[in-house]
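> Whatever this is, show me its structure:
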Amino acid sequence: MPTITLSKLVKHYPGSQSAAVKGIDLTVQDGEFMCLLGPSGCGKTTMLRMIAGIESASGGSIQIGDQLVDSVSDAQFVPPEQRGIGLVFQSYALWPHMTVERNVDFGLRLQKVPPQEREQRCQEVMEKLRIAQYAKRYPSQLSGGQQQRVALARMLAVNPKVLLLDEPLSNLDAALRLEMRSELRRIHETFGTTIVFVSHDQWEAMTLATRIAVMSEGEIQQVGTPDEIYAQPANPFVAQFIGNPRINWLEPRTFCQSALGHYLAPLMVRQDNLVKLGVRPESIVINDDPTGFPATVTNIIPTGGSWVIELQSGDVTLTHSTQIKPRWALRQEVHCQLPLDALHGFDHQGKRLNLLPIQTSNQPTTAACSYSNAETSHRLSSERSSFSTLQL
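Now for the predicted structure:
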């Protein structure tokens, strides 16, 4: 399977003041499951359509394997049908008057594949996607999940070099979406196809992709594995977009005289750098240890198998999540601690900082700030048996 290389890719639409895609550089490796993740209007579908050849680039280039398929400077544009790409739309786009079998072999007929080979390839892909028993049915006789499998089978039957998926699960209910996520993982493992998947759903991206490209306003904010994206967000946008419940934001200089401000004082060794501090809800530790900062439980929300606890410390509201049934009561005062390795610090430009512990004679654990190494990787765990915390 080929590697997809996007170089300085730009897309302008007539009448628009800003570019939909702004000089993107991205490489999708051979056999990779890449997810383009971001809010609506961030340019992810536009990128997918340019890779497919449905849209032409306004600048930059697209290369699939050894073939340059789109380049403004070289006046090169390869039509979609010659790129060896399969595209599955958000709508299934099945022919309603054709049976499942005829829908699946539609592309093979267009390619004039001999009947015997066509029948064999069609049967193999239907069996792998577990729809062979529906071969004589029509799309209207299938469930949403079954129709989605037919749309995927139609693309896989022509053996595309690259499979592009444009939010294919968004029309399914929750149960079918969960089923199809498992199906897509199995398809990727079985066929080894290079897949580019567009989604605005972070859970789809985290559970399916080998790597994620987080996008905002036509630009890529960060590219990495799901663990890297979650544990080491490159900027505040990525930190806030990934995670549910959302990350808690703290701005230490706004409450420096409060109990929480005193607790965070060691982090302000270099105040010019540390401007914004984030902590994931599951990383907050609630206990009776008086070395932590005080907070009041203002709400306990059960979510089915987990609980969301709202905490108030002075003027700051924090959200904590746990899979252990809380023993705290409403309006009860508790003490909280923030594990140092779970804090995400950013400077005034939104660049990520490393929060490095420094041992001193007067204070067992303090912290200073320095710029992070891009190769450094930390993995969060919701169950920590040991951790370092900031001490008063």
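> CA atoms for contacts and neighbours, from now on please.
OK.
> which element follows the helix or strand in which Val223 is found toward the C-terminus?
Assignment of secondary structure by DSSP states H and E places Val223 within strand 219-224. Along the chain past strand 219-224, the next helix or strand (assigned with DSSP H and E) turns out to be helix 226-231.
> show me what contacts Pro302?
The neighbourhood of Pro302, defined by CA atoms under 8 Å, 6 or more residues apart in numbering, consists of Val308.
> Compute the distance between Ala295 and Ile4, please.
Using CA to CA, to the nearest Å, we find Ala295 at a distance of 50 Å from Ile4.
> Second chain to compare with the first, below:
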Amino acid sequence: MKTICKIIFISLLIISCSSNDNDINISQTYQSIDTTFFPQFVPYSQNPIIDWNDFIVGSWADPTVLKVNNEYIMYVSAMHGGISTPQPISIYRFTSPDGYSWEMNPTTPVFEPVSGTFFEGGIETPNVVFYKGTYHMYNTVYLENIPSLFKISHATSPDGINWTMDNTPVLVPDPAVNWMSEIVAEPGALVKNDTLYLFYTGISNIGDVSIGLVRSLDGSTFIDSTQAVSVPRDIYPVSEGYLGLSTPDATLVGDTIYLFTDLVRTDTHTSWNQVGLHQFKSYGDINKWYYDTTDIHMSNDFPWTDGNYLSQLLGVAPLMDENRLRMWYWGYDLAEINPIDTTYNVHLIGSDLHPDPGHWGIGTSEYLFSDITQDD
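Here you go, the predicted model:
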């Protein structure tokens, strides 16, 4: 999934990557730099932990992870087939004893597009939380894989496997709110006390990309839209091609909210490239956010996401796991170009293109807190 949610341009191929309007508040929240503490994440040595063509013939993207009774549960977007002839995107569920080794459970999708519905074109970027005795899933959905048609949906499940979709989307673009007037997508939910907070990507009609936030007391009705965070221009300037932030998700460390996003940048090959990961935090006041002085990881940090054509690193799924702050993310490197040779890191299966092993997958990193009460 996703250059904003699956429009990935490659010279050899193309991968086609309800808001409560009366309650909207367009005020910009306050954010500033924080030099006191941010976790420094250590990547797992065996990344990617899930590779292209593992379990199915196709891709994996958009992880979200929960821990239930000492078992890790991951939901991911999946696109069957090759990257030159992609099929509609569905949602799968995985389980793991440790967060590194995963098994498909069940072996069939837990959510698929349904003809005649508002999500018949695709359903992706799953984000799942357990709230008030029920599993809640939020997704990006569309009739056709065109960004201007993206909406955010909500579904519920008693067991995390069998899902029921709401009859209508829960969040849509609002022309009256400039920072989310064109696109809303890529939800990330957080439960704190009795409130569910939903972060999401908002794009204006002039292409500005930032993170929005709404809240809910039932998981399906949302109020108080606000622009939560925007890209820190002192670190990621326009002169270096940075457009903004996307694909948010958050977790609690004590009472501190840690918010993770992608960094969106334009380059000579595409107008939308998600090239790294950044973190923000709020000390309990969701109207005031602080940002780290540097990135978490950039795509050029890893061999499997490093290249000078189309390489991406995106989609953080955070989880506070006892004294470890863990994250899962995905990325790819579909091309390496140098003056001598051009290698696209793809191969043919029949007439279809597939990435070579180790060039598209899901990875993980973590930070170990020595004393959570001091460090958060």
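> Any idea what the TM-score is?
Here the TM-score for the pair of chains, by TM-score structural alignment, normalised by the length of structure 2, is 0.25; 162 aligned residues with a CA RMSD of 6.9 Å.
> tell me what the strand holding Val223 of structure 1 is packed against?
Contacting strand 219-224 of structure 1 under the criterion 3 or more CA pairs under 8 Å, 6 or more residues apart in numbering; DSSP states H and E are the following elements: strand 21-28, strand 211-216, helix 236-241.
> Go through these and pick out the most buried.
By mean neighbour count, with neighbours taken as mean count of other CA atoms under 10 Å, strand 211-216 ranks first of these at a mean of 23.
> Which secondary structure elements does it sit against?
Helices and strands in packing contact with strand 211-216 of structure 1 are listed as strand 33-37, strand 219-224, helix 226-231; criterion 3+ CA pairs under 8 Å, 6+ apart.
> want to try JSON lines for the ones you listed, with distance to Leu163 of structure 1 and mean neighbour count as columns?
Shown next, in JSON lines, are these (distance: least, CA to CA, whole Å; neighbours: other CA atoms under 10 Å):
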{"stretch": "strand 33-37", "distance to Leu163 of structure 1": "10", "mean neighbour count": "26"}
{"stretch": "strand 219-224", "distance to Leu163 of structure 1": "20", "mean neighbour count": "19"}
{"stretch": "helix 226-231", "distance to Leu163 of structure 1": "20", "mean neighbour count": "20"}
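> Redo these as JSON lines? Include distance to Thr317 of structure 1.
JSON lines is the format used below for those (distance: least, CA to CA, whole Å):
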{"stretch": "strand 33-37", "distance to Thr317 of structure 1": "28"}
{"stretch": "strand 219-224", "distance to Thr317 of structure 1": "27"}
{"stretch": "helix 226-231", "distance to Thr317 of structure 1": "22"}
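> Can you say which of these is nearest to Ala368 of structure 1?
Set against Ala368 of structure 1 and scored by CA to CA, those come closest in helix 226-231, at 19.3 Å.
> Against which helices or strands is the closest one packed?
strand 211-216.
> how about 10 Å then?
helix 202-208, strand 211-216, strand 219-224, helix 236-241 (3 or more CA pairs under 10 Å, 6 or more residues apart in numbering; DSSP states H and E).
> To Gly59 of structure 1, which of these lies closest?
Closest approach to Gly59 of structure 1 among these (CA to CA): strand 219-224, 14.4 Å.
> the inter-axis angle of the closest one versus strand 21-28?
20 degrees (axes from the mean of the first three to the mean of the last three CA atoms, to 10 degrees).
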